[in-house]
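Q: Sequence and computational prediction follow.
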Amino acid sequence: MTDQAALSRKDRRVRIAKAAKVYGIKGQESLDLHEAYNALARGEVMRAVQLAHPITQSHPASPHAWIVMGGAALAQREGRTAKAFFAEAQAMRPKDPLVLGGLAKAHVLDAEVEEAVTLIPRAFAAGSEDAGLARLYLELMAQLGRRILAADLMEAHVLRLKDAGVCLKLADMLVDADEPNRAAKFYEQAYNLDPKPEAHQIGRLRGLVTQCRFAEAEPLALDLLGRVKDRDAVMGMHLLMLRVMGRSDEAENLAAGFDFASPEGFAHARGVMANIHQDRGDDAAADAAFLEAIHVTGAGGNMAKAYGVFLLRKGDYAAAAPHYAERFPAQQRALIPLENAAPDNLASLGRVLLMGEQGIGDQLALLELLRLAPLAPDAQVTLIADARFGPLLAGNTLGIAHHDRKNFLSNPQKLAPNQLVYLGDLTRYLDGAEPAARQGAYLVPDAARSDALRRKYSEMAHGAPVVGVAWKSTSLIGHLRSVPLARLAQALPQGALVVNLQYGDVAAEIKAAQEARPDLRFVTDAEVDQMTDLAGFAAQIAALDFVASIDNTTAHMCGALGHAGAHLLIPEGADCMWYWGGGGSSDPWYGAATLHRQEKASDWDAPLAALAEALAR
């Protein structure tokens, strides 16, 4: 601010009038308050206190002086004092973003993390523009193992802030939480806001690879390899991309000749090679590559999870258990220990809270494990998961209740620490159990809604079969599971009514399939939104004669409903999810669907021919 003594009398009156409107205080004190804020912003803490403290006495009902005093206490790392000052301001302005943000920071200084993470989203909902506060929140939520909740609450605010560092932080968090698709737009945003930092350029590459935009990603990867310091990260993504594009020999040669700078970079490359070995049908080589990767880093995380999943698919449940258990970082695992899923603990509980993990389809699959768990006969079991599960689980035969995950994690809960169990930790009960013990439908679709849909589709079909189809995944992990709709359509019965079960805008793909099979009639039912209405989606699937789907949420919904007319296209190699085992056409997980497997990775000829034959019968 211009030195007040140098102002003319007229300028001074103008400044005072403006400050009075902003702060609600007349006279010189309004200018003092304005200068106090500026001094605090410059880091002149004592100057800010000298100006603001008298105003707390002369105008105790004004929140501004208390806010300045609170900010000064934060600068001095005096948490308790800051809380007292911000509490005075909050009494007058309970929804002020500066007050809420300052109070949250004060709680952090006093190691009151739960109070802090409750206040920070409220500060941003009230309009906070504090990028540092957003970064603090993301770091705290990562330490608490609540990455998905943090993203849910902050996604829109991070985009609004337009801060490249915060965008990059949220993107990395989402990758750690196995949500690479959601991360992609934040990597892109970080790069667009500030394209110079190496981390932003590598993040852009990661986003492009995740979205399968290989034509853009490959030249960028080659460019970055020639000029960045973190070449390991770039090479890792390049290898992933080559494998998915079907250039496995090239990936193998590149990995063998590259000089990795870190154990983590080398381990990641061995993980890619483990997947390539699986694609080739060489499980022994895949096993060795996984073990080498884990040995090199001496850590669990994603590599241990990948090896655990590999062993689960082979049916080696005992060997898989210790590796699969390491899928969470130690800090997150400490919050919900593996021991909570132990038989003696489960059998002693009258209330069990199952923490959902992974995607919708995975949770539908893992809920089957409740049939194997040694629960007390009268135990109340509640799934903590996405709000969409609530209507879907209505009337389920497993007796599972539901609690919205966002609500559960955002509000204090009264529970014993041993009542929380990760859903995936129930895989320990697969060892020694007969498949029939876990198999069977448990979802109960809305009968009235399903009957209405069945009548509607039947009238449209005019006696032809009604076939629901889902054919693609937009993620990198699902790219090799996807089949072009025009190709899938060739396997469908003559004259069938084809109900679109695919999410997103797929009008162009339906048009191409219609041109390839003019005898079919394609329908996209606006009455059902697969993304927002899982209960409606279940009713829709139950109304169909047949379903032809890749391995995605549709496949697991069919299994949980026990749909006998479900036909699933299953990839060979590393992209075959462990629920489907290693061979055969019978559904080893739900006991309901018919599986049509690739004979060779990436080759859909055999499974599509088998699907056509089965539907023709």
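A: Sure, I can see it.

Q: C-alpha from now on. contacts and neighbour counts both.
A: Noted.

Q: for the protein, which helix is longest?
A: Determined from DSSP state H, the single longest helix within the chain is helix 263-279.

Q: So the closest residue in space to G246 that isn't next to it in sequence: helix, strand or coil?
A: On the basis of Cα to Cα, 6 or more residues apart in numbering, the spatially nearest residue to G246 that is not a chain neighbour turns out to be S602, at 7.9 Å. The assignment at S602 comes out as coil when based on DSSP: H, G, I helix; E, B strand; the rest coil.

Q: quick one: S602 from F310, how far?
A: 19 Å (Cα to Cα, to the nearest Å).

Q: picking up where we left off before, what separation do you get for the residue nearest to G246 and N275?
A: Separation of S602 from N275 (Cα to Cα) stands at 13 Å.

Q: which one of the two has more residues nearby?
A: Applying other Cα atoms under 10 Å to S602 and N275 shows that N275 carries more neighbours, namely 26 against 19.

Q: Comparison target below:
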Amino acid sequence: MQPLERELEGLERAVSDNLADAMARVAAGVANLRLRRWGRAAAHLRVAVAAQPDFAQAWSNLAFAQLELQQLDAARAAADRAIALDARLADAWNLRGLVLERGGHLDGARADYEKALGLNPDFANAHVNLANIEQARGRVDAARAGYERACALDASLAEAHYNLGHLHHKTGRVEDSLPHYRRAIAARQDYAQAHHNLAHALLLLGRFDEAWPESAWRQTRLAFADARALAGRPYSLPAFSPDRRTLTIVGEQGLGDVVFFLRFAPRLRELGWRLRFTGSSRLAPMLRRTELFDEVLSENTDVETNEILAGDLPLLAQGSHAPPPLALTPDPAMVEAMRARLAAAGPPPYIALAWRAGTPQLGPLETLFKELPPAALGAALHGLDATFIAVQRDPRAEDVAAIAAAMGRPVHDFSSTNIDLEEALALMAIVDFSVGVSNTLVHLRAGLGREGDVLVPFPPEWRWMEAGDSPWFPGFSVYRQDRARHWDGALAQLAAALSRKVSSARTGSSRPNSSP
């Protein structure tokens, strides 16, 4: 039992001796807060404020517990009550700021954080929270200064180090982010997001061996492990033995991620494992054609053999190199159907376009959202003598219109191929060029041994490395947004490269091999 848990055990006994003792309830509530047991903390603190309604600090602590329970209205009311009882309580102002920030009211949150710091200039948590507002407003230098001030005031404050590390990470100072992620983890060993972002930073730098253990803290893995533990089947990396050599790979991530990580599966076959796969049925036909798996099962199939998540394959595959993509082959009948659709759209060469992927996300979390300005992409492609097809998932009509207007050419809608991955694989096998942001179709294209032109936002996704070409996508050309988040240079480079490629394709001097 940890010291804090032993302390809490004593506090719980004290509460049981006097159920209405407000001070004992607050102490038990605070101990539960420190253990991140939000529900139990809130229960103790509600009793405390019922027993002593004028206890300002108890109301403030209750606001914290309710905030973590996503009870924003109740948390706001508790923080307001604390401030009404004691307007000099910096903690209450800080907590009300957190409630306002969580609700998207950044200006109100800023005012409350500033009030908290006016009352207590050495309040490290309030410095962190105000710095978060500065970062959200794009004031990077002010945010950095706030995080650094918080670290100086409280070197053990995990959130201060995490946020400073993330700010370095997202502004391109990846190496500088590492010590701060590590200090955050030292302060709170179970800080999953710090582990996760540390993994991404190390992967960007090509330090794969260090990165993979940290990637085990990703949310999909933690959720899977929790579910297995509840079912009485704790999840851990399997150990090879001659009598238990069947290994079921569970596709727990998005389709593109699963395809990406399956590149490590051939190595497991070399090590003696017999492989099965369970995951999305949309991947099943192409995975069966690899002849790598003894069985390809539908997702949610209950298995009794050794299990490993697709994202954990690098941990079992033994090796620090970047293996080539899993080799994929399209269905021949689907290829012919796609050829007919392309011919109906226009003459070759064919250029597939995708300009958006992922989900936008604000705040100090690593996000894989990627987006190109449609009109700027179209302008870069203006003058190319080719047939353009949109393979963007769920394209907005106004985006397609902007690209077409800027190019002066129509954009043919092939977005439905995102639904049927067999269609997508066949299409990626035969289009001459693939242009856009990284998405599932890029993973399919790589598995086919084809090349592509990928535009990488700043800061880059870890698969595309901090600079240069990516070892994960052989033959792909990478065009990077600059640190000021401008696309002009990258799109100019893309335009020049595509002009040469299309010219060569049309003259036949180096026409890409469009055969699957």
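A: Right, received. Where do you want to start? The structure displayed is predicted, hence computed values, not measured ones.

Q: Tell me which residues touch the residue nearest to G246 of structure 1, please.
A: Taking Cα atoms under 8 Å, 6 or more residues apart in numbering as the definition of contact, the neighbours of S602 of structure 1 are 246, 480, 571-572.

Q: can you tell me which residue in structure 2 aligns to it?
A: Here S602 of structure 1 is matched to R485 in structure 2, going by TM-score structural alignment.

Q: what sits against the residue in structure 2 that P484 of structure 1 lines up against?
A: In structure 2, the position corresponding to P484 of structure 1 is occupied by P373, as judged by TM-score structural alignment. With contacts taken as Cα under 8 Å, 6+ apart, P373 of structure 2 has the following neighbours: W355.

Q: do the same with V523 of structure 1
A: Under the criterion of Cα under 8 Å, 6+ apart, the contact partners of V523 of structure 1 comprise 497-500.

Q: Of all residues in structure 2, which one is nearest the centre?
A: Closest residue to the average C-alpha location of structure 2: T367 at 4.4 Å, with Cα atoms, centre = their mean.

Q: Test my guess that that one contacts F458.
A: No. The pair T367 of structure 2 / F458 is not scored as a contact, 11.4 Å apart, by Cα atoms under 8 Å.

Q: Tell me the one among the contacts of V523 of structure 1 nearest to T210 of structure 1.
A: Within these, distances to T210 of structure 1 taken as Cα to Cα reach their minimum at N500, with 24.8 Å.

Q: Excluding covalently adjacent residues, which one is nearest to that closest one?
A: Among residues not flanking N500 of structure 1 along the chain, T524 sits closest, at 5.1 Å (Cα to Cα, 6+ apart).

Q: Kindly report the same for P395 of structure 2.
A: Skipping the residues right next to it in sequence, P395 of structure 2 comes nearest to S415 by Cα to Cα, 6+ apart, at 7.3 Å.

Q: Check A225 of structure 2 too.
A: Here the residue nearest A225 of structure 2, using Cα to Cα, 6+ apart, is Y235, at 5.4 Å.

Q: Was I right to think that neighbour contacts L222?
A: No. With contact defined as Cα under 8 Å, Y235 of structure 2 does not reach L222; the gap is 9.8 Å.

Q: Pick out whichever of those two has more residues nearby.
A: Of the pair Y235 of structure 2 and L222, Y235 is the one with more neighbours under other Cα under 10 Å, namely 18 against 14.

Q: give the contact list for that one.
A: Going by Cα under 8 Å, 6+ apart, Y235 of structure 2 touches 225, 228-229, 307.

Q: how close does it sit to W217 of structure 2?
A: As judged by Cα to Cα, Y235 of structure 2 and W217 of structure 2 stand 13 Å apart.

Q: again with G10 of structure 2
A: Using Cα to Cα, one gets 32 Å for the distance from G10 of structure 2 to W217 of structure 2.

Q: Then F264 of structure 2?
A: 19 Å.

Q: of the two, who's got more company?
A: Using other Cα under 10 Å as the criterion, F264 of structure 2 and W217 rank with F264 on top: 25 against 20.

Q: Now do the SS call for that one.
A: When classified by three-state DSSP, F264 of structure 2 comes out as helix.

Q: what's the matching residue for it over in structure 1?
A: For F264 of structure 2, the aligned position in structure 1 is occupied by L369, per TM-score structural alignment.

Q: what do you get for L164 of structure 2?
A: Using TM-score structural alignment, the equivalent of L164 of structure 2 in structure 1 is M273.

Q: Hmm, its match is touching A288, no?
A: No. In this structure, M273 of structure 1 sits apart from A288 without contact. The criterion is Cα under 8 Å, and the distance is 10.1 Å.

Q: the more surrounded of those two?
A: M273 (24 against 13).

Q: got the contact list for L247 of structure 2?
A: 273-276, 305-308.

Q: repeat for H200 of structure 2
A: Neighbour list for H200 of structure 2: 211, 215, 462 [criterion: Cα under 8 Å, 6+ apart].

Q: distance of the last one from V391 of structure 2?
A: Read it as W462 of structure 2. Spatial separation of W462 of structure 2 from V391 of structure 2 under the definition Cα to Cα is 23 Å.

Q: Kindly report the same for the second one.
A: As judged by Cα to Cα, S215 of structure 2 and V391 of structure 2 stand 30 Å apart.

Q: A strand includes I389 of structure 2, no?
A: Yes. Secondary structure assignment places I389 of structure 2 in a strand (three-state DSSP).

Q: Report the distance from the longest helix of structure 1 to the chain centre.
A: When C-alpha coordinates are averaged (Cα atoms, centre = their mean, to the nearest Å), helix 263-279 of structure 1 and its chain have centres 23 Å apart.

Q: Tell me the helix or strand right after it.
A: Along the chain past helix 263-279 of structure 1, the next helix or strand (assigned with DSSP states H and E) turns out to be helix 283-297.

Q: which bit of structure 2 covers the next helix or strand after that following helix?
A: The element immediately downstream of helix 283-297 of structure 1 (helix or strand, assigned by DSSP H and E) is helix 301-314. Counting by TM-score structural alignment, helix 301-314 of structure 1 pairs with residues 192-205 of structure 2.

Q: excluding its backbone neighbours, what's nearest L239 of structure 1?
A: Of all residues beyond its chain neighbours, the one nearest L239 of structure 1 is A251 (5.3 Å), with distances taken as Cα to Cα, 6+ apart.

Q: element containing that neighbour, please.
A: Judged by DSSP H and E, A251 of structure 1 forms part of helix 248-257.

Q: Over to G102 of structure 1?
A: Counting by DSSP H and E, G102 of structure 1 is part of helix 97-109.

Q: Ok, V435 of structure 2 next?
A: Using DSSP H and E, V435 of structure 2 falls in strand 433-436.
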